[in-house]
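> Just need the structure, nothing else, for what follows:
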Amino acid sequence: MLQTYVDAWLASVRDTIALLEELDDAAWSTPTDLPGWTVADVAAHLAHLEAVTAGHVVDEAPTTASAGGIASVYTEAGVESRRGLTREQVLDELRRSVDVRAERLGGALPDDPTARAEHTPAGVGWTWDTMLRNRTVDVWCHEQDVRRAVDRPGNLDSAGAHVTTHTFAAAMPFVLGKKVGATAGTSVLWDLTGPIALQVGATVGDDGRARPGVPDSPTATLTLTSDAFAVLAAGRRRPGAVEVAVSGDTDLAHRVLEQMAVTF
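From the prediction side, this is the model:
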């Protein structure tokens, strides 16, 4: 999977750079779905994390992040420190960092995907598998943030889209069992209609833990596009802002929709 992640990350980040290069000043100032962040801020965030993972810069701010995630103060500091830079300066940092990482990762990937990765954002204790997967998800989600903001849809069936969709799909049992706290025997089917057609299911066991698997007779079914699924799972928009068809236990379905946002 490491090569899959690298290929998907590189394709997505190259496409994002190409898109950013085409935008004018007005487009760079366009608000995105991320509160308080414009397209320029998304570009700055990508430049920050790619520079860190390339080993070009040290972290701009202390962080309380653990092995499980990155504190928001860290990502905000990376954006804030670049607010005085020009568009070309941000893009140049992003390009150079991506080139360095692409060359390094193209040379030889780690033999052990469970080994601790180097140059992780905020120094979190991610393995190589987690690190490369998370960078793919982050880059593709931010590519889509920019595309939605400037009304330039695309790459909804790309390699990055597939990695991201399957990554979010793997988190849905956690959503149902832990975040929603559904009772034993409760099951949910997320029926993704495309561009990435996929059925994602989870059922709560007697121990209160939900496990993956498409149920024969789900308690509730959510039918939506894979794009809408990613928007909700990434926490970009509230459930009412995307189109979802619900059947079965509607109360359960709406509780699930309210809790679908997950972080990596």
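> can we go C-alpha only for contacts and neighbour counts from here?
Fine.
> State the distance spanning the first to the last residue of stretch 29-38.
End-to-end span of stretch 29-38 (Cα to Cα, to the nearest Å): 5 Å.
> Mind listing what's buried along that stretch?
Using 16 or more other Cα atoms under 10 Å as the test for burial, stretch 29-38 gives 29, 31-33, 37-38.
> Quick check: the two most widely separated of these?
Across the buried residues of stretch 29-38, the longest distance by Cα to Cα is 12.9 Å; it joins 29 and 33.
> Now do the helices in this protein.
2-22, 25-28, 39-53, 72-80, 87-107, 128-150, 159-174, 226-233, 250-258 (DSSP state H).
> need those in CSV with mean neighbour count, can you?
Shown next, in CSV, are the helices of the chain (neighbours: other Cα atoms under 10 Å):
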stretch, mean neighbour count
helix 2-22, 18
helix 25-28, 14
helix 39-53, 25
helix 72-80, 17
helix 87-107, 16
helix 128-150, 23
helix 159-174, 21
helix 226-233, 23
helix 250-258, 18
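> Please provide the structure for the following sequence as well, for comparison with the first:
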Amino acid sequence: MPDPSAVDATAAVFADLREEGLELDTLVGQLPDPDWARPTPAPGWSIAHQIAHLHWTDRAALLSLTDADGFGRMVEEALKAPDSFVDEGAAEGAGLPPAELLARWRSGRAALDEALGAASPDTRFPWYGPPMKAASMASARLMETWAHGQDVADALGVRRTPTDRLRHVARIGVRARDYAFAVRALPAPAGEFRVELTAPDGTDVWTYGPPDAPQRITGPALDFCLLVTQRAHRTDLALTATGADADRWLGIAQAFAGPAGPGREPGASR
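Model (predicted):
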């Protein structure tokens, strides 16, 4: 019999993903067509590219959950152009009329939500990195939706109100520490770091790692999430590192799979 608390936690992740999508939908749902062409902080990407990319990756997640062979073929196509398939997928969707792109993104979100709810909670589904359970896949989709939503918000000059949904982004960022080193061919630090992040409510503190770890990161959860999604440069954020390895991590952290991103220039965000 499934653990009721685990079932409740999984359902909460799915609900948070729905809410994150709806928040971004409120930013773009009523945009005039010309505004979809506004440039975002990602070089060469407009608002339309950002939404098209989210639709593309939602479709990939849906295939993973419902059609492993179809997902495998999608991966094979991506491997033919590993340096350009992400941009090509975004460009293809960005070329659609905004109303059609918006409708496809909404339909894809709904289909993914249904598939996540129907998925066996203990099954690991294929992905571009290690296979993931449905709850982890939902967390990853939330992280990406939030990050690309930040690009859209920056393009529109909107300051979003951070929510406790950032907990998912922060957790992925912490867990991806060693990956950030590995993707740069750097040795992973020995031992865990202590990470203490002030939640959006200003009072709660989210903690990760041993409390007595000699190396640590402290600061606002929002700033940490902006850092690990590479939506802001560390010099623009109120994060403090104790220890040489922790300090180095702040310069290379990334919560997403794939090659090391270039990040943002100082002063380019928020």
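> With distance to residue 57 of the first structure added, can I get the buried residues of stretch 29-38 of the first structure in a markdown table?
Below are those laid out as a markdown table (distance: Cα to Cα, whole Å):
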| residue | distance to residue 57 of the first structure |
| --- | --- |
| 29 | 26 |
| 31 | 27 |
| 32 | 26 |
| 33 | 27 |
| 37 | 22 |
| 38 | 23 |
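> Nearest to residue 116 of the first structure among these?
residue 37 (31.2 Å).
> mind listing what the equivalent of that closest one over in the second structure touches?
Under the alignment (TM-score structural alignment), residue 37 of the first structure pairs with residue 45 of the second structure. For residue 45 of the second structure, the contact set (Cα atoms under 8 Å, 6 or more residues apart in numbering) comprises residue 39.
> how about the nearest residue to residue 50 of the first structure once chain neighbours are set aside, what does it touch?
Excluding the flanking residues, the one nearest residue 50 of the first structure by Cα to Cα, 6 or more residues apart in numbering is residue 97, at 5.6 Å. Residues counted as contacts of residue 97 of the first structure (Cα under 8 Å, 6+ apart) are 47, 50-51, 54, 56.
> now residue 226 of the second structure: how far from residue 54 of the second structure?
Distance of residue 226 of the second structure to residue 54 of the second structure, given as Cα to Cα: 18 Å.
> Check residue 87 of the second structure too.
12 Å.
> wait, residue 210 of the first structure sits on residue 203?
Yes. Between residue 210 of the first structure and residue 203 there is a contact at 5.0 Å, judged by Cα atoms under 8 Å.
> Now the common contact residues for these two.
173, 176.
> and whichever residue in the first structure pairs up with residue 159 of the second structure, how far is that from residue 16 of the first structure?
By TM-score structural alignment, residue 159 of the second structure lines up with residue 153 in the first structure. From residue 153 of the first structure over to residue 16 of the first structure the distance is 12 Å, taken as Cα to Cα.
> what's the spacing between the residue nearest to residue 50 of the first structure and residue 166 of the first structure?
Here residue 97 of the first structure is placed at a distance of 27 Å from residue 166 of the first structure (Cα to Cα).
> same deal with residue 91 of the first structure?
Taking Cα to Cα, one finds residue 91 of the first structure at 29 Å from residue 166 of the first structure.
> And for residue 197 of the first structure?
On the measure of Cα to Cα, residue 197 of the first structure and residue 166 of the first structure end up 11 Å apart.
> now the counterpart of the residue nearest to residue 50 of the first structure in the second structure: how far from residue 79 of the second structure?
Using TM-score structural alignment as the criterion, residue 97 of the first structure maps onto residue 108 of the second structure. In this view, residue 108 of the second structure and residue 79 of the second structure are 23 Å apart by Cα to Cα.
> do residue 164 of the second structure as well
From residue 164 of the second structure across to residue 79 of the second structure, the span is 36 Å (Cα to Cα).
> Over to residue 230 of the second structure?
24 Å.
> cool, residue 163 of the second structure as well?
Note on residue 163 of the second structure: its distance to residue 79 of the second structure, by Cα to Cα, is 36 Å.
> same question, residue 214 of the second structure
From residue 214 of the second structure over to residue 79 of the second structure the distance is 41 Å, taken as Cα to Cα.
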